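Asker: Dropping the sequence and predicted coords here.
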Amino acid sequence: MTASAQFTLEDQADGAARLVLSGRLIVSTLTSVESKLRAVDAASVVDISGLEEVDTVGAWIVYRLSRDLDAPIEGASPEAERLIEAVKDTPDDTQTVPPEEPLATKVPAEVGTAVLGGISGTQQALSFLGAVVLAIFRVIRHPSRLRMTALVRQLQLVGVDALFIIGMMSFLVGIVIAQQGAVQLQQFGAEIYTINLTGRLALRELGVLMTAIMVAGRSGSAFAAQIGTMKLTEEVDAMRTIGVDPMEALVLPRVIACVVMLTLLGFYSSVISIIGGAVLGQLALGIPFITFLSRIKEVVPVLDLWVGLIKGPVFGLIIGMTGCYQGMKVEGNSEEVGLRTTKAVVEGIFMVIVLDAFFAVFFSKIGWL
């Protein structure tokens, strides 16, 4: 049996060409011959008596050749005839692109879909928050349910392992604050107030905010990826089967670790930022390092420290819950892990910035300036 389809053009006595097809004209053998058949521009007859096998795709090729060349088909077997008759009524100009929906209906439909999706997402997030609160109450009533090993492990991953990168980032941010502030203040001969600017910004805003953004990108994404992978491998379902609550075993240690460590890391970041500003003051402004640090105690109110410390656990709670929530929402395939991890980072950073703006307005209204 011939492995693939073949064709030849045979000259006839009247000078016209006869297109002769042979072999197996089926979908698996068309690759090598279809483009050559498209190049045939003239034939008086399409002879398919030499075809050993033909399927629907092959019958469509034969019919299209006959139609385009305006040549009759000869030598068709009964099976080939039935297939050719079946494909004759099939249009070849079927529209593959759906018609464009009018703008007047498309925009409201997309807005409605987005609103309904937002409402559904909010309900699910509140449900997740309720589950976390219930898990906290259960642990308070029965402290032995708290998995200390998992908690200590998460404290290390979220906090201890992040000390170097957060310290480096904070040091450089402190240098940038001091340098940019000094450039502007020098115009008024007030570069000494660079100390005030660096200390208040570091303790009140940038220390905890930059730390929260770093933790959201580092730990929030890790939470989503870890729990999401466990969802795909059905480890979470297995935990429920053996009577282990995933909220207590997986979510609670991560959330608590974020709340505790972000508070400490925020303070650590603020201190390192001030040290960075002091280094720049020593090198570029002629302000002695010790003088810089001593003046921080005089010009920066303790209230700024408390403002930063209040923000820390709130930001940690949001980041931890967002990462765990997105991880628990993973289902389907491994691509979903990447999508949910991205959403965990984006939503975590967005919520942190929104809350920071809220805190700025709130503290201003109550006079904590």
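Answerer: Perfect, I can see it now.
Asker: CA only for contacts and neighbour counts going forward, please
Answerer: Will do.
Asker: Am I right that Gly332 is in a helix?
Answerer: No - applying DSSP: H, G, I helix; E, B strand; the rest coil, one finds Gly332 to be coil, outside a helix.
Asker: Tell me which other helices or strands the helix or strand where Leu280 lies touches.
Answerer: Of the helices and strands defined by DSSP states H and E, Leu280 is found in helix 252-280. Using 3 or more C-alpha pairs under 8 Å, 6 or more residues apart in numbering; DSSP states H and E, the elements in contact with helix 252-280 are helix 103-141, helix 148-158, helix 163-185, helix 194-201, helix 207-215, helix 289-299, helix 302-328.
Asker: gap between that helix and the chain center?
Answerer: 26 Å (C-alpha atoms, centre = their mean, to the nearest Å).
Asker: Report whether Gly50 is found in a strand, as I expect.
Answerer: Yes - according to three-state DSSP, the state of Gly50 is that of a strand.
Asker: Within the helices and strands, which one has Thr8?
Answerer: Applying DSSP H and E as the criterion places Thr8 in strand 6-11.
Asker: Going by neighbour count, list what's buried in that strand.
Answerer: By neighbour count with 16 or more other C-alpha atoms under 10 Å, strand 6-11 contains the buried residues Gln6, Phe7, Leu9.
Asker: Give me the contacts around stretch 240-249.
Answerer: For stretch 240-249, the external contacting residues (C-alpha atoms under 8 Å, 6 or more residues apart in numbering) are Ala131, Val132, Ala135, Arg145, Leu146, Arg147, Ala150, Val236, Met239.
Asker: What is the burial count for Ile177?
Answerer: By the criterion of other C-alpha atoms under 10 Å, Ile177 has 23 neighbours.
Asker: Over to Ala238?
Answerer: Neighbours of Ala238 (other C-alpha under 10 Å): 14.
Asker: Now it: which helix or strand?
Answerer: Assigned by DSSP H and E, Ala238 belongs to helix 235-241.
Asker: In addition, the following structure is provided for comparison:
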Amino acid sequence: MRPADFQLDDSGDGKVLRLTGDWTTTGVGSAARRLAGRLGPDPLLGLDLSELGRFDTAGALTLIHAAPDLLPDDAWRDRPEAGRIFAMVERLERESAAPPRRADAFTRTFAKMGRGVYDIGHEMTMSMAFLGRLMVASGAAMRHPRGIRWPAWFSQAERAGLDALPIIAVTNFFIGAVIAFLGANLLTQFGAGVFTVQLVAVATLRELAVLITAILLAGRSASSFAAEVGSMRMNQEVDAMQVMGVNPFQALVIPRLAAMILMLPLLTFVGMLAGFLGGMLVTWSQLSYGPAFFIQRISEDPMMGTHLMVGMVKAPVFAVVIAAIGCRQGMSVAGDVESLGRRVTAAVVQAIFAIIFLDAVFALIFLELNL
């Protein structure tokens, strides 16, 4: 048995480590301590293994501790069996290493804020890119109407619109009833209970019907769009479409966008009627104002047409936002189920936030226009 030893040959551009002897458990000896003291921060150009004898895990561990990041990738090409031992020990050493020291709470807080700002900027950039591709695909669909997949349009309209009709009507019915209860309770204290009808009509027409309908569709349809498109991304069906020459935006995004633009105004109008019905029943039961009186008060107010227009103008914009966010999150799904869950959640949250934000913007615009 020859004891382990080494030499460092300086070639000008760097150092070459020449190993001699048996780098084994019994042969390493003091070479480990001397090697750690001789190596500097300069990278090694390679290993000279021409005089290397036996080599085992003890020798590999010695080299890892002495030069953890200095050895080149192709250093073991002359002794591949020694390279395999070294790679195995290096992997085990890396996996068993203690986790890095956790930063203090102050640093972690600002790091989380920085990552949040970066994520917001990345999401905005990707959303603008998706919006540009969506505009190009929409223009192509309008220029070539023969390529429109009408069955997909009608199927999505049924699933995203007509199937949501019961929940939209019931929810708006109870919202109208709640507004009527509040108005009847508060306005009768001032002898103005008759204005409960106007309160229900204005709140339903301008804000509540379109807002409640859009939020329900954001939770129902945006999540559905993200899950459907995302599952196709996971199964590589979108890639298969591109290979076959099918534009995924034409086949997946445009039908869902068209269905939402068509059905959300219709559902909003149904929600308005349901809200009126709920408010009318409450005013009839609480204030003894019959249906004829309720309808007369609404029809005689000259501003009701303006309120109706304000509410209906928002519906197509909200529809575009819901469909675009749902499909954009679906297109961003990676190849795992965890990514799908995150994207579906992000689609719902972003759609609801965008709806409320745009509703506030519309309120400011109509306020400036005196509408």
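Answerer: Great, that's in hand. Computed from a predicted structure; not experimentally measured.
Asker: Now the TM-score, please.
Answerer: Put the two chains on top of each other and the TM-score (TM-score structural alignment, normalised by the length of the first structure) is 0.72; 279 aligned residues with a C-alpha RMSD of 2.0 Å.
Asker: Between the helices and strands packed on helix 252-280 of the first structure, which one is closest to Ala86 of the first structure.
Answerer: helix 103-141 (38.8 Å; C-alpha to C-alpha).
Asker: From the contact counts, what lies against that closest one?
Answerer: helix 252-280, helix 302-328.
Asker: separation between the equivalent of Gly217 of the first structure over in the second structure and Gly59 of the second structure?
Answerer: Superposed on the second structure with TM-score structural alignment, Gly217 of the first structure falls opposite Gly219. Distance of Gly219 of the second structure to Gly59 of the second structure, given as C-alpha to C-alpha, to the nearest Å: 61 Å.
Asker: how long is stretch 187-194 of the second structure end to end?
Answerer: Length of stretch 187-194 of the second structure, first residue to last, C-alpha to C-alpha: 8 Å.
Asker: Which positions in it come out as buried?
Answerer: Those would be Gly193, Val194, for stretch 187-194 of the second structure by 16+ other C-alpha under 10 Å.
Asker: Would you mind giving the residues in the first structure matched to that stretch?
Answerer: Aligned using TM-score structural alignment, stretch 187-194 of the second structure spans residues 185-192 in the first structure.
Asker: can you check stretch 330-337 of the second structure too?
Answerer: Going by TM-score structural alignment: stretch 330-337 of the second structure matches residues 327-334.
Asker: just to revisit the earlier point, in TSV: the helices and strands packed on helix 252-280 of the first structure, plus distance to Thr341 of the first structure.
Answerer: TSV is the format used below for these (distance: least, C-alpha to C-alpha, whole Å):
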stretch	distance to Thr341 of the first structure
helix 103-141	16
helix 148-158	16
helix 163-185	21
helix 194-201	31
helix 207-215	13
helix 289-299	40
helix 302-328	7
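Asker: wait, which of those helices is closest to Ile227 of the first structure?
Answerer: helix 302-328 (4.8 Å).
Asker: Centre of the chain to that closest one, how far?
Answerer: In terms of C-alpha atoms, centre = their mean, the centre of helix 302-328 of the first structure is found 21 Å from the chain centre.
Asker: Check which helices and strands the very next helix or strand once past it sits against.
Answerer: Using DSSP H and E, the helix or strand that follows helix 302-328 of the first structure in sequence is helix 334-365. Under the contact criterion of 3+ C-alpha pairs under 8 Å, 6+ apart, helix 334-365 of the first structure touches helix 207-215, helix 221-232, helix 302-328.
Asker: If you count contacts, what does the shortest one end up packed against?
Answerer: Taking 3+ C-alpha pairs under 8 Å, 6+ apart as contact, the helices and strands that helix 207-215 of the first structure lies on are helix 163-185, helix 252-280, helix 302-328, helix 334-365.
Asker: Would you mind finding the most buried of the helices and strands packed on helix 103-141 of the first structure?
Answerer: helix 252-280 (a mean of 25; mean count of other C-alpha atoms under 10 Å).
Asker: what's the counterpart of Ile242 of the first structure in the second structure?
Answerer: Using TM-score structural alignment, Ile242 of the first structure pairs with Met244 in the second structure.
Asker: Now do stretch 263-279 of the second structure: which range of the first structure does it align onto?
Answerer: So in the first structure, the equivalent range for stretch 263-279 of the second structure is 261-277, judged by TM-score structural alignment.
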